[in-house]
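Asker: Pasting the sequence and the predicted coordinates here, then a few questions.
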Amino acid sequence: MLDTSVKFFESAQAGAPTSTGQVGSLIGLLDACLVNGFGQVTVATLSVASDVATLTVSTGHGFTMVGNVGPVILIAGAEPAALNGEWRVASVTNTTTLTFATSEIADCTATGTITVKRAPAGWEKRYSGTNKAVYARTALDASPALIRVQDNGVSPSTAYTALIALYETMSDVDTGTNSTASSLRYIHHSNAANSTPMAWRLIANDKMAYLFIDQNVWKTAAAFGDLNSYKAGDLYSCVLNASNSAGATSPPIFYSLLSSSLMLRSYTGAAGVITVGGSSHSKSNAFSNAPQPYPSPVDNNFHAWPVEMWETAANVARGMLPGLWNPIHSQSSIPQGTIITDIPQLMGRTLFCQSVSGTNQFVCAIDITGPWT
């Protein structure tokens, strides 16, 4: 069966939450994508034949493919119960029918009051308050760090700027230990205090999330979750990358922000927040800022490098950002939304090219197939 760990969410999807310039907007978006899922509809028929499940709805399921990658859906209420849970869609036949591969489920027609929705990334909302939330990752090998979001318009924030911080432990939505809160980071979910929806994308698994919001031509970008750490059993591998500027109209671009990412502790385990910075191919000191076009004239392929995070003070490499790639091509040859599948070094993977700057000048690439190993 296809891997279901990586989830791709965007504002254009059926039932998606909105990102606006109103307080609480970001928390609503994160709740829907990370914790609850969205776009639930009632299933008309669900049948299995020769390890292929066919699902139909009466009025439109709202699911679409991204290139050759199907959405991850969550089925509930079906009998046999083995059909309940997460599945990656293999094909979308039309607006009312889709299929997915099964294993060890006998041919059958399911019964029950069956629902299907876009599956969440598998996070937990540990604590909540009025326009405040604390999120935990549920992966068994995730670090214990918690991510706190304050989206209530309190100074120095505004109605369209949320504060985000890591905590080592928390006892409620406002109380915790060893935090990055002294070095404020911001997520600008709009560029004006109004109800105008912004385009957005969030790509995540149960340990890491990448968020992009088009508040000023895709200037808002953030990453929060665990590195693929070089240290075995790293309890402090969680990294926070978000704007270090309170101004929503001209926040730094994503790649520049990588130089001032935060972690709760050094690889030594000594208490105290540290700064970490990203490093990748020297011919591309920002995403897709290299001279060569795509495809490469040398081998007619796509070239990309991973992004490695280095501890600033210790000057040592801590680990890699999972699923994130730096295209070694000119942005003009891989514009926003380009889908790449012909990657010899990443066989079977699909990368989605996402703009991360105010002029669409810089583009990162994210693996939407999974798993992020």
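Answerer: Happy to help now that I have it. Numbering: from 1, shown residues only.
Asker: C-alpha from now on. contacts and neighbour counts both.
Answerer: Will do.
Asker: ok, and the closest non-adjacent residue to residue 9?
Answerer: residue 202 (5.1 Å; CA to CA, 6 or more residues apart in numbering).
Asker: who touches the helix or strand hosting the one you found?
Answerer: In the assignment (DSSP states H and E), residue 202 maps to strand 200-204. Strand 200-204 has contacts (CA atoms under 8 Å, 6 or more residues apart in numbering) with 6-11, 19, 33-34, 121, 209-214, 368.
Asker: circling back: next one: the residue nearest to residue 9 from residue 173, what distance?
Answerer: 23 Å (CA to CA, to the nearest Å).
Asker: thinking again about what came up before, now the element after the strand holding residue 202, going C-ward?
Answerer: Assigned by DSSP H and E, the successor of strand 200-204 is strand 208-213.
Asker: What about the spatially closest residue to residue 52 that is not a sequence neighbour, how many residues nearby?
Answerer: Closest residue to residue 52 apart from its sequence neighbours, by CA to CA, 6+ apart: residue 101 at 4.6 Å. Residue 101 is flanked by 18 other residues according to other CA atoms under 10 Å.
Asker: Give the helix, strand or coil label for the spatially closest residue to residue 242 that is not a sequence neighbour.
Answerer: In space, and not counting its chain neighbours, residue 242 is closest to residue 222: 4.5 Å by CA to CA, 6+ apart. Counting by DSSP: H, G, I helix; E, B strand; the rest coil, the backbone at residue 222 sits in strand.
Asker: How about the contacts made by residue 222?
Answerer: Contacts of residue 222 by CA under 8 Å, 6+ apart are 187, 210, 211, 212, 240, 241, 242, 243, 254.
Asker: Now which of these would you call buried?
Answerer: Burial by neighbour count, judged by 16 or more other CA atoms under 10 Å, picks out 187, 210, 211, 212, 240, 241, 242, 243, 254 from these.
Asker: circling back: higher neighbour count, residue 202 and residue 173?
Answerer: Between residue 202 and residue 173, counted using other CA under 10 Å, the more crowded position is residue 202 (22 against 18).
Asker: picking that back up, distance to residue 296 for the buried ones among the contacts of residue 222 - can I get that in a markdown table?
Answerer: Compiled in a markdown table, these are given as follows (distance: CA to CA, whole Å):
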| residue | distance to residue 296 |
| --- | --- |
| 187 | 35 |
| 210 | 27 |
| 211 | 29 |
| 212 | 27 |
| 240 | 33 |
| 241 | 30 |
| 242 | 32 |
| 243 | 33 |
| 254 | 25 |
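Asker: hold the first one in mind and look at this next one:
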Amino acid sequence: MAVKLYSSYAGGGGHPVLSGTAGALIALLDAVLINGYGLKTVDSIVVASSVATMTINSGHSFEVGNTALIAGATPSGLNGEKKILTVSSSQVTFDATGISDGTATGTITAKVSPLGWLKPFSGTNLAAYTSADSGSYGMYLRVDDTGTLDARVVGYEAMTDVNTGTGAFPTGTQLSGGMYAGKSSLANSTSRNWVLVGDERFFYLWVECNVASAGLMWAFGDLVSYTSTDLWCATLSAQGSSQVAYAGQWSTECVSYSANAAQPYMPRAAYGQPGSVKTSRVGGMMWNTGGASGAAGYTSNMLKFPNSTDNAVMVTHVHMAMSGSGLRGRYPGLFHCPQDLTGSGYNHRDRLPSMTDAPGRVGLMMRHGGPAFGVGANTVIDITGPWR
């Protein structure tokens, strides 16, 4: 399954704008999950030595790691989804192995490729999304984006319209109105930076609601299950209350911080008994119960960077734990770092070309700590894939 990267940081504009206004989150999710964005007419594509250079003189919305969706080119092998290798203000490159050197013909267009999900139901500032993948567990994400600072989100096992569903997680009793997906600390149209990484069955959305280069992150979709018989191994991991105004933002609501102020919910227990269950996260044997990924002061026995034997960044998978019954699955493509990365030189959105437990994968550093955690507080998302 293809892993795709999206963000507001790409030059050239054209990306969806997230702000503290009603409907802004749905507009972002529509663009990323369903439609793609940044459609441009291509001036030329030139292939040389198995690398295609695409020129868009009017500017573009791509960054390294994005997936472009190209159409209208001859030879036809240049069409379809292409992972972006390099970027400049007017050019991008991608792999063109098997295509002869030369200049493409045709009326060519390119845009940032959508993640490929479905939006079966919608209303005024309301939407429901679900995976289009045939192997998915088929859960729905309902987004109520009628508010300004936060949207409210609920997972469902099934839905018949945007306001009607069964098998809610969390239930109204567990958290009335649903979980919180932060947009901005200000109820206005000021844009906020965001990053979304996902595949056909799961996505993470990081949002810079308040503090520069430190954000809240939430997630939805199918976990990587530890058994083929668990048909409910999905989660909505978001905030249990609004955190957009907090000056020391952290990603408690998702996976970066191990204290369970966050509330990950799953639709059922692994054996199928109906009823939403609140769960917790475990970051392998190295995760202290109060440790923030990459942050100083993780524990009195903090692992230092770099690791003395191999100079590596140490990471561990993040697992979903059920009280009294052990580990049920893990978050796809997400890693927790038990080292103190303060002073390591790694910053928000830096790329890690090599990680323990993730050989051959490029990791994206995602900052989650405000002043309380320091600059080292980063969680790591695999942007290479596949996650499954």
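Answerer: That came through, no problem. Computed from a predicted structure; not experimentally measured.
Asker: Show me what the residue nearest to residue 9 of structure 1 aligns to in structure 2.
Answerer: Per TM-score structural alignment, the equivalent position to residue 202 of structure 1 in structure 2 is residue 196.
Asker: before we move on, what SS does residue 29 of structure 2 have?
Answerer: Residue 29 of structure 2 ends up helix, using three-state DSSP.
Asker: Which residue ranges of the stretch 51-200 of structure 2 form strands?
Answerer: Along the stretch 51-200 of structure 2, counting by DSSP state E, counting those that start in this stretch, strands occupy 51-55, 67-71, 80-87, 91-95, 102-103, 109-112, 118-123, 126-130, 140-144, 150-156, 158-161, 164-166, 179-182, 194-198.
Asker: Tell me what angle the last one forms with strand 202-207.
Answerer: Strand 194-198 of structure 2 runs at 170 degrees relative to strand 202-207, counting by axes from the mean of the first three to the mean of the last three CA atoms, to 10 degrees.
Asker: Check the longest one too.
Answerer: Using the same axes, to 10 degrees, one finds that strand 80-87 of structure 2 and strand 202-207 are set 40 degrees apart in direction.
Asker: out of the contacts of residue 222 of structure 1, what pair is the most spread apart?
Answerer: The most widely separated members of these are 212 and 240, with 14.2 Å between them, by CA to CA.
Asker: Out of the strands of the stretch 51-200 of structure 2, which is the most enclosed?
Answerer: Mean neighbour count, computed with mean count of other CA atoms under 10 Å, is highest for strand 179-182 among the strands of the stretch 51-200 of structure 2, reaching a mean of 29.
Asker: That strand: average distance to aligned residues in structure 1?
Answerer: When structure 1 is overlaid, strand 179-182 of structure 2 sits 0.8 Å from its aligned residues on average, using mean CA distance after the TM-score superposition for structure 1.
Asker: mind checking how far residue 270 of structure 2 is from residue 226 of structure 2?
Answerer: 10 Å.
Asker: which one of those two has more residues nearby?
Answerer: Neighbours per residue (other CA under 10 Å) separate residue 270 of structure 2 from residue 226, with residue 270 holding more: 19 against 12.
Asker: what about the helices in structure 1?
Answerer: 25-30, 254-257 (DSSP state H).
Asker: Map residue 166 of structure 1 across to structure 2 for me.
Answerer: Checking TM-score structural alignment: residue 166 of structure 1 goes with residue 155.
Asker: if I look at its match, how far off is residue 129 of structure 2?
Answerer: Counting by CA to CA - residue 155 of structure 2 and residue 129 of structure 2 are separated by 10 Å.
Asker: which residues are common contacts for these two?
Answerer: Shared contacts of residue 155 of structure 2 and residue 129, counting by CA under 8 Å, 6+ apart, come down to 140, 141, 142.
Asker: Contacts only, for the aligned partner of the second one in structure 1.
Answerer: Superposed on structure 1 with TM-score structural alignment, residue 141 of structure 2 falls opposite residue 147. Residue 147 of structure 1 makes contacts with 134, 135, 136, 164, 165, 166, 167, 224, as judged by CA under 8 Å, 6+ apart.
Asker: again, only using 7 Å
Answerer: Contact analysis of residue 147 of structure 1 by CA atoms under 7 Å, 6 or more residues apart in numbering lists 134, 135, 136, 165, 166, 167.
Asker: can you give me the strands for the stretch 251-388 of structure 2?
Answerer: Under DSSP E, counting those that start in this stretch, the stretch 251-388 of structure 2 gives strands at 263-268, 274-278, 280-282, 303-304, 316-322, 326-336, 339-340, 351-352, 363-367, 378-382.
Asker: Format those strands as CSV; extra columns: mean neighbour count and distance to residue 214 of structure 2.
Answerer: Putting these into CSV (neighbours: other CA atoms under 10 Å; distance: least, CA to CA, whole Å) gives the following:
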stretch, mean neighbour count, distance to residue 214 of structure 2
strand 263-268, 26, 20
strand 274-278, 18, 26
strand 280-282, 23, 21
strand 303-304, 18, 22
strand 316-322, 21, 20
strand 326-336, 23, 16
strand 339-340, 28, 17
strand 351-352, 18, 16
strand 363-367, 26, 5
strand 378-382, 28, 9
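Asker: Any chance of a markdown table for those, columns distance to residue 84 of structure 2?
Answerer: Below are the strands of the stretch 251-388 of structure 2 laid out as a markdown table (distance: least, CA to CA, whole Å):
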| stretch | distance to residue 84 of structure 2 |
| --- | --- |
| strand 263-268 | 33 |
| strand 274-278 | 39 |
| strand 280-282 | 33 |
| strand 303-304 | 34 |
| strand 316-322 | 27 |
| strand 326-336 | 20 |
| strand 339-340 | 31 |
| strand 351-352 | 15 |
| strand 363-367 | 15 |
| strand 378-382 | 16 |
